[in-house]
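*Asks:* One predicted model, sequence on top.
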Amino acid sequence: MSIDPQPALLVETRGAVAVITLNRPDSINAINDAIRNGLPAALRQADEDPDIRVILIHGAGPRGFCAGADIKEKRDAETPVAARRRLTRDPWIQAFDRTTKPIIAAIHGACMGGGLEMALACDIRIAAPDAKFSLPETGLGLIPGAGGTQRLPRVIGLGPALDMLLTGDRIDAAEALRLGLVSRLVENVESLLPEALALALKIAARAPLATLYVKEATVKGAGMALADGMALEANLFSLLLSTQDKIEAARAFVEKRAPQFTGE
């Protein structure tokens, strides 16, 4: 197995935001075992940290967010049964689903294969004009293995998703915005991280419990019948009525000042 001369992941704190950097720029941040093992741990640590309210993920270097799986990574030969056991035991991508706090992906350059699947597992995607997106697996005799066939149709719709999945064609940032694959497009690459961080800090400034609950209601509700989703929303809404943050928000409105939320 190849060894990186530097950590594959960097984690730093910017205010109430945990910034996770995919740090393999020489390989366009291709996903190796260090990233597969490190990302779940980094996400869990940020999710459990009471001082962190939002998580931001981006890729180091000028070439892209993430080019997908590192096909140069050496792995011992394994049987199909062993491969299935390894891939289904606890897929690294499911760490995103277990994370209760909002996750933002800041995307530039290549966002391919597993890189796009990682971005799809985030809650918000913001892109630079040079971003390129594709799921090329069928050209390699494979299918996406980290949620591409499941998340992409839920984000952009069945027809456009099948178009991308079956052809492997790349789409640019403007098309990704049109399809709803990304929700924001910045002016240039240089402004991507500052604008993504500003967005993360804006979300982090809002009531923490309300932020957690709106993510829970929206994400879980998307997989429910409408009546069940409405019931979930009503339940979570009722839990917030007596919180200190709700009381503080009302007091701040009357006093014409910014609220000071504590997450209580």
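*Replies:* Nice, thanks for sending it over.
*Asks:* only C-alpha atoms for contact and neighbour calcs from this point on.
*Replies:* OK.
*Asks:* Going along the chain, name the helices of the protein.
*Replies:* Along the chain, counting by DSSP state H, helices occupy 33-48, 80-89, 94-98, 114-120, 148-156, 158-167, 173-179, 192-204, 208-221, 226-240, 244-255.
*Asks:* And these: which comes nearest residue 62?
*Replies:* Closest to residue 62 of those, according to CA to CA: helix 192-204, at 11.8 Å.
*Asks:* Please work out which of the helices of the chain is packed deepest.
*Replies:* Greatest average neighbour count among the helices of the chain goes to helix 114-120 (a mean of 26), per mean count of other CA atoms under 10 Å.
*Asks:* What lies in contact with that one?
*Replies:* With contact meaning CA atoms under 8 Å, 6 or more residues apart in numbering, helix 114-120 is reached by 30-31, 65-69, 93, 105, 125, 133-135, 144-148, 151-152, 155.
*Asks:* Can you name the residues that contact residue 135?
*Replies:* 112-114, 116, 144, 148, 164-165, 168-170.
*Asks:* residues near residue 145, how many?
*Replies:* 16 (other CA atoms under 10 Å).
*Asks:* Which residues are in contact with the residue nearest to residue 19 when sequence neighbours are not counted?
*Replies:* Once flanking residues are discounted, residue 19 sits nearest to residue 56: 4.8 Å by CA to CA, 6 or more residues apart in numbering. Residues in contact with residue 56 (CA under 8 Å, 6+ apart) are 17-20, 103-106, 196-197, 200.
*Asks:* Let's have the contacts of residue 135 in CSV, adding distance to residue 244.
*Replies:* Shown next, in CSV, are the contacts of residue 135 (distance: CA to CA, whole Å):
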residue, distance to residue 244
112, 44
113, 44
114, 41
116, 39
144, 44
148, 40
164, 47
165, 47
168, 50
169, 50
170, 48
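*Asks:* what's the closest of the residues you listed to residue 9?
*Replies:* Checking the contacts of residue 135 against residue 9 with CA to CA, the nearest one is residue 114 at 16.0 Å.
*Asks:* just to revisit the earlier point, gap between the residue nearest to residue 19 and residue 12?
*Replies:* 10 Å (CA to CA, to the nearest Å).
*Asks:* what's the overlap in contacts for the two?
*Replies:* Common contact partners of residue 56 and residue 12 (CA under 8 Å, 6+ apart): 18-20.
*Asks:* picking that back up, which one of the contacts of residue 135 is nearest to residue 233?
*Replies:* residue 148 (27.7 Å).
*Asks:* Check the gap between the residue lying closest to that closest one once chain neighbours are set aside and residue 72 for me.
*Replies:* Excluding its sequence neighbours, the residue lying closest to residue 148 (CA to CA, 6+ apart) is residue 117, at 5.3 Å. Residue 117 is 19 Å from residue 72, where distance means CA to CA.
*Asks:* got it, and residue 100?
*Replies:* Where residue 72 is concerned, residue 100 sits at a distance of 33 Å (CA to CA).
*Asks:* ok, and here's another one to check against it:
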Amino acid sequence: MSLPDYSGFKEIKVQLDSGVLVVTIDRATKRNTFIDALGADLKNVFEFADKDERVRVVILTAEDTAPAYCSGADISGGWSGLFAKDDDEEGELAHRDGGGQVSMVIYNCRKITIAAVNGHAAGVGVTALQLPFDLRFVWAGAKQSLPFIRRGIAPEAGSTYLLPRLIGHSRANSLLLTGGTYLPNSPLLENLYHEILPTREEVFPKALALAKELAVHASPKSVRYTKGLLQHGGESIEESHLLDSRAIRILAASPDAAEGAKSFFERRPPQFESKPSKDSWYPWWRSVDVKYRKTKL
């Protein structure tokens, strides 16, 4: 495929450096509120990253001088701004939550994804812009709010699926059914984060350092399979054993596995192939088509 052009985005800034794609939300004057254009940019950039063989890790962050990492959806025009024209014409079954579409693209990205949360976050700034990521770094002073029940709406962006799986059902209940605001060090939230940093200026450098390490030391194909096993494992330990076993057998025969062993014994950084080799098994799960199709009589 031709190489993606990362220069044409309106609401984000994007930079690719040594296998790490840095995506910065660029709406500081609007408190980095979430609008349709931002959602479209994020979907596109993560779809590009998924296919771009140069990209090993993706980081999402905001300028550390911005008033918020993401202060939630822009509802200055009311809730009707969240719905497309087809929603009105076709009814409630036609609506597809914009935050959820972003969440699914990030969650399904086959690269390592990192959220560097260097500011306050509310609503979709937590649900879509943190929960679907593989790893999360956060400033200890960043207020995190999930106020859906206090606004008369439902949690979005796949949060009722992701949050209980990440921190447990009881903590998810506490967060979503109180609609409160909590700091990352709260017992309800602290397990969500890879690292909690004392200052906001430390968040992105820490995330970038780990991203650069993983861009060198993590096999792209191993990352892809590991994420698949975590997200689409078996219904029992026996089913997971069957999936693990086949994955190990396939990966052990790959050039990356040979290079991983060789570099270990030679005590040097590995030189993994940037292009994951294809096989007939991955993905082993059935994908659900979420597109809405109008009824034709």
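*Replies:* Received it, and whenever you're ready, just let me know what you need. Remember, predicted model here, so these are calculated numbers, not experimental data.
*Asks:* Quick check: TM-score for this pair?
*Replies:* TM-score of the superposed chains, computed with TM-score structural alignment, normalised by the length of the first structure, equals 0.89; 258 aligned residues with a CA RMSD of 2.4 Å.
*Asks:* which residue lines up with residue 241 of the second structure in the first structure?
*Replies:* Here residue 241 of the second structure is matched to residue 230 in the first structure, going by TM-score structural alignment.
*Asks:* Show me the residue at the heart of the first structure, geometrically.
*Replies:* Geometric centre of the first structure, nearest residue: residue 122, 2.0 Å, by CA atoms, centre = their mean.
*Asks:* Quick check: the closest residue to it other than its chain neighbours vs residue 250 of the first structure, distance?
*Replies:* Distance criterion CA to CA, 6+ apart; nearest residue to residue 122 of the first structure, sequence neighbours excluded, is residue 103 at 5.1 Å. Residue 103 of the first structure sits 28 Å away from residue 250 of the first structure, going by CA to CA.
*Asks:* What of residue 55 of the first structure?
*Replies:* In this view, residue 55 of the first structure and residue 250 of the first structure are 27 Å apart by CA to CA.
*Asks:* Which neighbouring residues are in contact with residue 130 of the first structure, exactly?
*Replies:* By CA under 8 Å, 6+ apart, the contact list for residue 130 of the first structure reads 108-109, 172-173, 188-189.
*Asks:* Distance to residue 48 of the first structure for those residues - can I get that in JSON lines?
*Replies:* Compiled in JSON lines, these are given as follows (distance: CA to CA, whole Å):
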{"residue": "108", "distance to residue 48 of the first structure": "28"}
{"residue": "109", "distance to residue 48 of the first structure": "31"}
{"residue": "172", "distance to residue 48 of the first structure": "36"}
{"residue": "173", "distance to residue 48 of the first structure": "33"}
{"residue": "188", "distance to residue 48 of the first structure": "33"}
{"residue": "189", "distance to residue 48 of the first structure": "31"}
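*Asks:* So which of those residues belong to strands?
*Replies:* Among those, the residues falling in strands (DSSP state E) are residue 172.
*Asks:* Highest neighbour count among the contacts of residue 130 of the first structure?
*Replies:* Neighbour-wise, the contacts of residue 130 of the first structure (other CA under 10 Å) top out at residue 108, 29 neighbours.
*Asks:* Wait, that residue touches residue 65, no?
*Replies:* Yes. Here residue 108 of the first structure reaches residue 65: they are 5.4 Å apart, a contact under CA atoms under 8 Å.
*Asks:* residues shared between the contacts of these two?
*Replies:* Counting by CA under 8 Å, 6+ apart, the residues touching both residue 108 of the first structure and residue 65 are residue 59.
*Asks:* picking that back up, trace the residue nearest to residue 19 of the first structure over to the second structure, please.
*Replies:* Per TM-score structural alignment, residue 56 of the first structure is aligned with residue 59.
*Asks:* related to what we said a few turns ago, tell me the one of the contacts of residue 56 of the first structure nearest residue 48 of the first structure?
*Replies:* residue 18 (11.4 Å).
*Asks:* about what we covered before: export the contacts of residue 56 of the first structure as a markdown table, with columns for distance to residue 211 of the first structure.
*Replies:* Below are these laid out as a markdown table (distance: CA to CA, whole Å):
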| residue | distance to residue 211 of the first structure |
| --- | --- |
| 17 | 14 |
| 18 | 16 |
| 19 | 18 |
| 20 | 20 |
| 103 | 12 |
| 104 | 14 |
| 105 | 17 |
| 106 | 20 |
| 196 | 17 |
| 197 | 17 |
| 200 | 12 |
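*Asks:* What's the PyMOL syntax to select whichever of those residues are buried?
*Replies:* Buried residues within those, by 16 or more other CA atoms under 10 Å, are selected in PyMOL with:
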select buried, resi 17+18+19+20+103+104+105+106+196+197+200
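*Asks:* where exactly do the strands run in the stretch 1-150 of the first structure?
*Replies:* For the stretch 1-150 of the first structure, applying DSSP state E, counting those that start in this stretch gives strands covering 9-14, 17-22, 54-59, 64-66, 103-107, 110-112, 124-127, 132-134.
*Asks:* For residue 208 of the first structure, find the nearest of the ones you listed.
*Replies:* Ranking these by proximity to residue 208 of the first structure (CA to CA) places strand 54-59 first, at 9.4 Å.
*Asks:* so that closest one versus strand 17-22, what angle?
*Replies:* Here strand 54-59 of the first structure runs at an angle of 20 degrees relative to strand 17-22 (axes from the mean of the first three to the mean of the last three CA atoms, to 10 degrees).
*Asks:* average gap between strand 54-59 of the first structure and the second structure?
*Replies:* Comparing strand 54-59 of the first structure with its match in the second structure after superposition yields a mean distance of 0.9 Å (mean CA distance after the TM-score superposition for the first structure).
*Asks:* tilt between that strand and helix 33-48?
*Replies:* Using the same axes, to 10 degrees: strand 54-59 of the first structure against helix 33-48 is 160 degrees.
*Asks:* So what does residue 220 of the first structure match up with in the second structure?
*Replies:* Under TM-score structural alignment, residue 220 of the first structure pairs with residue 232 in the second structure.
*Asks:* cool, residue 16 of the first structure as well?
*Replies:* Match for residue 16 of the first structure (TM-score structural alignment): residue 19.
*Asks:* do residue 149 of the first structure as well
*Replies:* So residue 149 of the first structure corresponds to residue 160, using TM-score structural alignment.
*Asks:* any idea how far that match lies from residue 265 of the second structure?
*Replies:* From residue 160 of the second structure to residue 265 of the second structure the distance is 45 Å (CA to CA).
*Asks:* again, but for residue 241 of the second structure
*Replies:* Residue 241 of the second structure is 29 Å from residue 265 of the second structure, by CA to CA.
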